[in-house]
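*Asks:* Build the 3D model from these lines:
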Amino acid sequence: MRSQWECLLQNVGEWQGSFTRFSPQGELLEDTPTVVSLEGIDNNQTMRQIIRRTLPDQTVNEKVLQYSTLGKQILFFENGAFSQGSIQLAPYSEFGAEHGLIAGDRRLRLVQLFDKTGNLNRITLIREKLPNATTPERPVLKVEDLVGEWHGEAVTRYPDGRAVDTYPTKLRVEKTSDSQLVQHLSIIQQGSQHTISSTGKISGSVLSFETGSQWNQVLLLPDGASAASPQHVRIGQAFFLELGWLMQSDRRQRIIRRYNEKGEWYSLTLVTETKVS
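*Replies:* A predicted model of the protein is given here:
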């Protein structure tokens, strides 16, 4: 098994792309061309990260970071997928996370930020490719792309360092009308199966799911991406933040960062799933 540092090194390269900002309702607000370069130096003992953004007036803003250790707020998986962000939801402070998925010569990242009152405030989708990439960008995700039965494997890591969990998953998504979606998620852990069913409203590129007193929303985004989160986070209610990526018509990855009812980050899960029907 790779160390966390070795998992980080799966991200080495010059990633060319853009930071695309959306409103919480999925409206495109701005698109900024970017190049993010990750280079292992000192025999890969140190990571040098250079972020170049081309601003609307064509000036280039450059930021250089260098680090040789990883903080408690970030976890990686074997293939380089990761999530970093707030360890604890706190009153009157901003809260959020960044997630990253990798598939060959392309990378997809998502930043979800909440304001000081706990409302979803800012969503940034970052689509990136290596200089000689041949894999085309995916179209905007549609509800029809998700409909069907998906079989997958989930790998869960914990920030407290306990053993990794690996278990099978099944997800069935049905479109019951033009405005309604039903999904059934089954998880098989320690010999027992748990199924969670939820019904969602379809409104353009936004899917809304009511879970108890909490509304979760899924935004359907360019490059086969989806961003899932509550519209509002608060202490006293467990919640999750998720980036999904339809990399091929029958293959999808999802990375899920979960928080408990105390607002503490307690797990990170990577699901790799294949559509079987």
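
*Asks:* all contacts plus neighbour counts: C-alpha atoms, from now on.
*Replies:* Fine.

*Asks:* Do you have the helices of the stretch 51-200 of the chain handy? List them.
*Replies:* Secondary structure of the stretch 51-200 of the chain (DSSP state H, counting those that start in this stretch): helices at 143-146.

*Asks:* how about the strands of it, start to end?
*Replies:* Assigned strands in the stretch 51-200 of the chain, in chain order: 60-67, 74-76, 82-85, 95-103, 106-114, 120-129, 148-157, 165-177, 180-189, 192-203 (criterion: DSSP state E, counting those that start in this stretch).

*Asks:* Identify whichever of these lies nearest to G17.
*Replies:* Closest of the strands of the stretch 51-200 of the chain to G17 is strand 120-129, at 4.2 Å (criterion: CA to CA).

*Asks:* can you give me the angle that closest one makes with strand 106-114?
*Replies:* With axes from the mean of the first three to the mean of the last three CA atoms, to 10 degrees as the basis, strand 120-129 and strand 106-114 are set at 170 degrees to each other.

*Asks:* And strand 120-129, what does it pack against?
*Replies:* strand 13-22, strand 106-114 (3 or more CA pairs under 8 Å, 6 or more residues apart in numbering; DSSP states H and E).

*Asks:* Next, format those as JSON lines and append distance to Q214.
*Replies:* Output for those, formatted as JSON lines (distance: least, CA to CA, whole Å):
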{"stretch": "strand 13-22", "distance to Q214": "22"}
{"stretch": "strand 106-114", "distance to Q214": "15"}
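
*Asks:* I'd like these laid out as CSV, including distance to L221 and mean neighbour count.
*Replies:* Shown next, in CSV, are the helices and strands packed on strand 120-129 (distance: least, CA to CA, whole Å; neighbours: other CA atoms under 10 Å):
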stretch, distance to L221, mean neighbour count
strand 13-22, 9, 20
strand 106-114, 11, 22
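
*Asks:* now the strands of the stretch 51-200 of the chain in TSV, with distance to L29?
*Replies:* Output for the strands of the stretch 51-200 of the chain, formatted as TSV (distance: least, CA to CA, whole Å):
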stretch	distance to L29
strand 60-67	19
strand 74-76	28
strand 82-85	23
strand 95-103	19
strand 106-114	14
strand 120-129	10
strand 148-157	32
strand 165-177	29
strand 180-189	27
strand 192-203	19
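
*Asks:* compare with the first, here's sequence two:
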Amino acid sequence: MTSQWDQLLLNCGRWRGSFDTLADDLQPIKRQPSLLLLEPAPAGVPLELTLLFWPNDPDPNSDPHQGEPVRTIRQSFHGPDRQLVFFPSGSFSRGSWQLAPMVRAHTEFGFLFRDRRHRLVLFWDGTGRFEHPVLIREYRDGSPADERPLLTAESLLGSWQGQQSELLSTAGLSEPEISPCRLHLTERELEGLRWLPDGGAIRVPDPLHHREKFAIEAWWLAAPDRLERMERVYDANGAWQCSRCLTLRRP
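*Replies:* Take a look at the predicted model:
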């Protein structure tokens, strides 16, 4: 079984893409081109992250990454982080540990498949109202920038099989528990999903109540026969309880 660090390393490379800020009704507000570099130091540690941004809403007929970047973010990873949970596919999740009144909640889901990444950052305001998502679509530098179409219920209905990885909040830096799973998705089980470009979907509590148990879900249909679903589960006290990732194929 691979370690959390090994699963983080699956994300290494140069990732071109964009950060798309959407309204609460998922309509686009702005797009900012990006380039993310994740590379290990010569000794292997730390892992250095550099994130570059270019001006918003570039001309669709020109290279969005031309010219000088307008903002740079740097971060170093020296080891696994309890707030950043990785799964065997290289996909990951992180977010608020504890919810409380007047505290802005957030969570991030990052899907990885071959030379594509599909990431979502979700925000709630201090009253628990869902505020907006940021959709991040990335591809490895030098690979085709092929995106998936807008996800629909019809593409998900039916049988799927694969494995579930689950990591409890009490497990520290241990590896997720893995078990086989089978799903048969019906229209009823897809109720509440909100469809996104590039084969994505979310199901979010709105409003979010920190005195009720709930889950936040993100889905990505990376290929017609490959589905991944992640969720963060919170208990009735507003504490993060576990994270799960289902990696599924058509039987």
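
*Asks:* between the helices and strands packed on strand 120-129 of the first structure, which one is nearest to Q231 of the first structure?
*Replies:* strand 106-114 (8.9 Å).

*Asks:* and that closest one, what other elements does it pack with?
*Replies:* Using 3+ CA pairs under 8 Å, 6+ apart as the contact criterion, the elements in contact with strand 106-114 of the first structure are strand 95-103, strand 120-129, strand 239-248.

*Asks:* and if we set it to 6 Å?
*Replies:* Other helices and strands packing on strand 106-114 of the first structure, by 3 or more CA pairs under 6 Å, 6 or more residues apart in numbering; DSSP states H and E, are strand 95-103, strand 120-129.

*Asks:* export those strands to CSV and tack on distance to I41 of the first structure and mean neighbour count?
*Replies:* Converted to CSV, those look like this (distance: least, CA to CA, whole Å; neighbours: other CA under 10 Å):
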stretch, distance to I41 of the first structure, mean neighbour count
strand 95-103, 22, 21
strand 120-129, 22, 23
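
*Asks:* Make a markdown table from those strands and add distance to Q10 of the first structure to it.
*Replies:* Rendered in a markdown table, the data for these read as follows (distance: least, CA to CA, whole Å):
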| stretch | distance to Q10 of the first structure |
| --- | --- |
| strand 95-103 | 9 |
| strand 120-129 | 14 |
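
*Asks:* among those strands, which is nearest D250 of the first structure?
*Replies:* Taking CA to CA as the measure, these were each checked against D250 of the first structure, and strand 95-103 came out nearest at 14.1 Å.

*Asks:* report the angle between the axes of that closest one and strand 106-114?
*Replies:* Orientation check (the same axes, to 10 degrees): strand 95-103 of the first structure against strand 106-114 gives 170 degrees.

*Asks:* Give me the mean distance between strand 95-103 of the first structure and the second structure.
*Replies:* On superposition with the second structure, the mean distance recorded for strand 95-103 of the first structure (mean CA distance after the TM-score superposition for the first structure) is 0.8 Å.

*Asks:* matching residues in the second structure for that strand?
*Replies:* Applying TM-score structural alignment, one finds that strand 95-103 of the first structure aligns to the residue range 105-113 of the second structure.

*Asks:* what's the offset of the matching stretch from the middle of its chain?
*Replies:* Taking the mean of its C-alpha atoms, stretch 105-113 of the second structure sits 2 Å from the chain's own mean (CA atoms, centre = their mean, to the nearest Å).

*Asks:* who's in contact with it?
*Replies:* Applying CA atoms under 6 Å, 6 or more residues apart in numbering, the set of residues contacting stretch 105-113 of the second structure from outside is 90-96, 117-124.

*Asks:* 7 Å instead?
*Replies:* By CA atoms under 7 Å, 6 or more residues apart in numbering, the list of residues contacting stretch 105-113 of the second structure from outside reads 89-96, 99, 117-125, 218, 222.

*Asks:* Of the strands of the stretch 51-200 of the first structure, which is nearest W265 of the first structure?
*Replies:* Of all the strands of the stretch 51-200 of the first structure, the one in closest proximity to W265 of the first structure, counting by CA to CA, is strand 82-85 (9.1 Å).

*Asks:* That closest one packs against which elements?
*Replies:* Under the contact criterion of 3 or more CA pairs under 7 Å, 6 or more residues apart in numbering; DSSP states H and E, the helices and strands touching strand 82-85 of the first structure comprise strand 74-76, strand 95-103.

*Asks:* V45 of the second structure and H78 touch, don't they?
*Replies:* Yes: when contacts are counted by CA atoms under 7 Å, V45 of the second structure is listed as touching H78 (6.0 Å).

*Asks:* Looking at the helices and strands packed on strand 106-114 of the first structure, which is nearest to L207 of the first structure?
*Replies:* Nearest of these to L207 of the first structure, taken as CA to CA: strand 120-129 at 14.9 Å.

*Asks:* Next, the angle strand 239-248 makes with the closest one.
*Replies:* Between strand 120-129 of the first structure and strand 239-248, the angle comes out at 30 degrees (the same axes, to 10 degrees).

*Asks:* Could I get the contacting residues of the residue most central in space within the first structure?
*Replies:* Relative to the mean C-alpha position of the first structure, the nearest C-alpha, by CA atoms, centre = their mean, is the one of L243, at 2.4 Å. Contacts for L243 of the first structure (CA under 7 Å, 6+ apart) come out as H99, L110, S226, A227, A228, R254, I255, I256.

*Asks:* nearest spatial neighbour of the first one, skipping sequence neighbours?
*Replies:* Ranked by CA to CA, 6 or more residues apart in numbering and with sequence neighbours excluded, the top spatial neighbour of H99 of the first structure is S83, at 4.2 Å.

*Asks:* before we move on, back to that, show me the one of the helices and strands packed on strand 106-114 of the first structure that comes nearest A154 of the first structure.
*Replies:* Put simply, out of those the one that sits nearest A154 of the first structure is strand 95-103, at 14.3 Å, with distance taken as CA to CA.

*Asks:* so stretch 227-247 of the second structure corresponds to what in the first structure?
*Replies:* The counterpart of stretch 227-247 of the second structure in the first structure, counting by TM-score structural alignment, spans residues 252-272.

*Asks:* residues in contact with the matching stretch?
*Replies:* 87-89, 152-159, 235-246, 273-274.

*Asks:* Could you tell me how far it lies from the centre of the chain?
*Replies:* Centroid displacement of stretch 252-272 of the first structure relative to its chain, using CA atoms, centre = their mean, is 9 Å.

*Asks:* Which positions in it come out as buried?
*Replies:* Taking 16 or more other CA atoms under 10 Å as the neighbour-count basis, stretch 252-272 of the first structure is seen to contain the buried residues 252-260, 263-265, 267-272.

*Asks:* How about stretch 214-228 of the second structure?
*Replies:* Judged by neighbour count (16+ other CA under 10 Å), stretch 214-228 of the second structure contains these buried residues: F214, A215, I216, E217, A218, W219, W220, L221, A222, R226, L227, E228.
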